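Visitor: Output the structure for:
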Amino acid sequence: MIDCTDARGHTLRLETPPRRIVSLVPSQTELLAELGLDAAVVGVTRFCVHPAAWKSRKTIVGGTKQVRIDRVRALQPDLVLANREENTRADVEAIETFAPVFVTDVCDLPGALAMIRTVGRLTGRAERAERLAGRIASAFAALPPFPPCRAVYLIWRNPYMTVGGDTFIHDMMARAGFVNVFAGHTRYPVVTEAEMAAAAPDVILLSSEPYPFREKHRDALRAVLPDLPLHLVDGEFFSWYGSRLRHAPAYFTRLRRAMAAPASAPQRPA
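Guide: Modelled structure (predicted):
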């Protein structure tokens, strides 16, 4: 018997490890692949881009917030992974009428490590998940001390949106040495160009997701805020809380080094 409690306080009991899994969470889809569950995963969302080959071999059940309930039902899953922030309550409740749903809620690194271990227990991969969580924890523990850098992290434009102090991105920023100047806000507040300037950050970070900021967007913002450095960053390392976390510390180190390099150097770390 597998017995786990999800973020809602709902206890999920499975007689055996699931053999037909649908994942509605991109970072957890990648985690399932890392745990060796290719044969068990039957459905993913169109935003589940890692591993790349899965999108052509698994059933696409819609988006994270526009789930095709009929497609999920047709797959006859014995486990559906969802997330409180990424999926809607209505979709979760609809799916729960015909399949077990486990809902996660990850706000920081300890929460991510706990989620990885729990998903490992749910899927019969507890030892593998424990080893992965240990490697991630060790990689973050080995991060060098970075000089504090006051930052605005943008996730959207028209309107511009940033991150508050209760988000997973905020926690990753802190571990990379960034001081979130909008930490006093919650969730994902809208901010104006004037508010960004008034916050006096050392840098503005433009994420690759969910809005795909590119050089043209950086150039447009630079025209309005010419005195503030702007860097394009890979949003997956700041916001994906599954197995991709293994590589986040190395990325943060490269990013901080790139930011300390002369202005003529490339602004997006490899």
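
Visitor: Please count neighbours and contacts with C-alpha atoms only from this point.
Guide: Fine.

Visitor: what's the neighbour count on residue 243?
Guide: By the criterion of other Cα atoms under 10 Å, residue 243 has 25 neighbours.

Visitor: Skip the chain neighbours and tell me the closest residue to it.
Guide: Closest residue to residue 243 in three dimensions, ignoring its sequence neighbours and counting by Cα to Cα, 6 or more residues apart in numbering: residue 31, at 5.0 Å.

Visitor: Mind listing what's buried along stretch 4-12?
Guide: Along stretch 4-12, the positions that meet the burial threshold by neighbour count (16 or more other Cα atoms under 10 Å) are 4, 6, 12.

Visitor: Before we compare anything, build this one as well:
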Amino acid sequence: MDDDTGAAVRIPVTVRRIVSLVPSLTESVAATLPGALVGATDWCSHPAGLDVARVRGTKNPDLDAIRRLAPDVVLANAEENRPPDLEALREAGVAVWVTRIETVEEAFASLERMFAVACRTEPPGWLARARQAWRVPFDGPRRTAIVPIWRRPWMVVGRDTFTGDVLRRLGVDNLYAGHPERYPRIPLPELVERRPDLVVLPDEPYAFSETDGPESFPGLRCVPVSGRLLTWYGPSLVEAPALLRAALS
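Guide: I've put the predicted structure just below:
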């Protein structure tokens, strides 16, 4: 079968050992097949108390450690993980399933395929509940936003991102959705001059907070939010619509 990138992946008939290189996929597997998850990155923070082998980060995984875990499949993402690392695992005979997710609908379809094909299990109940939660259409006035993800230098969410689609579905239009880059560097004065209705400040990858970030946007409404709700595709999708609507209202 082909993964989301079109790469052919030979998955064993029975999958008992899974390594995840993406925090949201780690949470997804832990909530669905907890006994099968044997390895995850140092950044995989959910669920709390996850007791599996750690294989460093998404961008610098310990390939030897992964091979020693003898996984039936390694789960990865086209944006989160580096192609050379994934290719090295493939060359070592490891099955690598790569997701590619840029919209909420793609998240549902990709996760369903990942569980059915790469994990050899039925799609979980939480995935159906997430689909239902996101079926509620937005019917209020639309607003504009910028979404910083880093400072020094300032970087924002640009085109074709999962985060942008999440906000769009909640009635918030990203002012940089038409930028040629997905995560462009934008000088702070330009961001302020755009005068968005909202400055959405997720707590990852940069840990924006009530006291770190809003001071840079005087006169603008700043909304710190959970990065997990805004950027993760997994069980958090069930609660994300209601919690983000409340935060952004």
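
Visitor: Just after the helix or strand containing the residue nearest to residue 243 of the first structure, pick out the following helix or strand.
Guide: Secondary structure from DSSP states H and E places residue 31 of the first structure in helix 26-34. Proceeding C-terminally, helix 26-34 of the first structure gives way to strand 41-44 as the next helix or strand, assigned by DSSP H and E.

Visitor: now the spatially most distant residue from the centre of the second structure: how far from residue 249 of the second structure?
Guide: Among the C-alpha atoms of the second structure, the one farthest from their average position, using Cα atoms, centre = their mean, is that of residue 219, at 30.4 Å. As defined by Cα to Cα, to the nearest Å, residue 219 of the second structure lies at a distance of 18 Å from residue 249 of the second structure.

Visitor: swap in residue 147 of the second structure?
Guide: Spatial separation of residue 147 of the second structure from residue 249 of the second structure under the definition Cα to Cα is 16 Å.

Visitor: and what of residue 28 of the second structure?
Guide: Between residue 28 of the second structure and residue 249 of the second structure the distance, using Cα to Cα, works out to 28 Å.

Visitor: same for the helix holding residue 31 of the first structure, what does it pack against?
Guide: Contact here means 3 or more Cα pairs under 8 Å, 6 or more residues apart in numbering; DSSP states H and E; on that basis helix 26-34 of the first structure packs against strand 41-44.

Visitor: for the first structure, what spans make up the strands?
Guide: Residue ranges of the strands in the first structure, as given by DSSP state E, are 2-5, 11-14, 21-23, 41-44, 59-60, 79-83, 101-104, 149-154, 178-180, 203-207, 230-233.

Visitor: And the helices in the stretch 1-150 of the first structure?
Guide: With helices called from DSSP state H, counting those that start in this stretch, the stretch 1-150 of the first structure shows them at 26-34, 54-57, 69-74, 89-95, 109-122, 126-141.

Visitor: Tell me which of those sits most buried.
Guide: helix 26-34 (a mean of 23; mean count of other Cα atoms under 10 Å).

Visitor: give me the stretch of the second structure that it matches.
Guide: Helix 26-34 of the first structure falls opposite residues 23-31 of the second structure when the two are matched by TM-score structural alignment.

Visitor: re the thing from before, I'd like to know which of the buried residues of stretch 4-12 of the first structure is nearest to residue 211 of the first structure.
Guide: residue 6 (29.0 Å; Cα to Cα).

Visitor: so what corresponds to the closest one in the second structure?
Guide: By TM-score structural alignment, residue 6 of the first structure lines up with residue 3 in the second structure.

Visitor: So that match versus residue 48 of the second structure, what's the distance?
Guide: For residue 3 of the second structure, the distance to residue 48 of the second structure (Cα to Cα) stands at 29 Å.

Visitor: Residue 147 and residue 249 of the second structure: which is more packed in?
Guide: Neighbours around residue 147 of the second structure and residue 249, counted as other Cα under 10 Å, are more numerous at residue 147. The numbers are 24 against 8.

Visitor: Per the alignment, that one pairs with which residue of the first structure?
Guide: Taking TM-score structural alignment for the superposition, residue 147 of the second structure sits opposite residue 153 in the first structure.

Visitor: now its match, nearest residue through space, not along the chain?
Guide: Distance criterion Cα to Cα, 6+ apart; nearest residue to residue 153 of the first structure, sequence neighbours excluded, is residue 205 at 4.7 Å.

Visitor: From what I see, the one you found and residue 154 are in contact.
Guide: Yes. The pair formed by residue 205 of the first structure and residue 154 meets the contact definition of Cα atoms under 8 Å, at 6.1 Å.

Visitor: between the two, which one's more packed in?
Guide: When residue 205 of the first structure and residue 154 are compared on other Cα under 10 Å, the one with more neighbours turns out to be residue 154, at 26 against 22.

Visitor: Which residue is the nearest non-sequential neighbour of that one?
Guide: Once its chain neighbours are removed from consideration, residue 154 of the first structure has its nearest residue in residue 162; the separation is 4.5 Å (Cα to Cα, 6+ apart).
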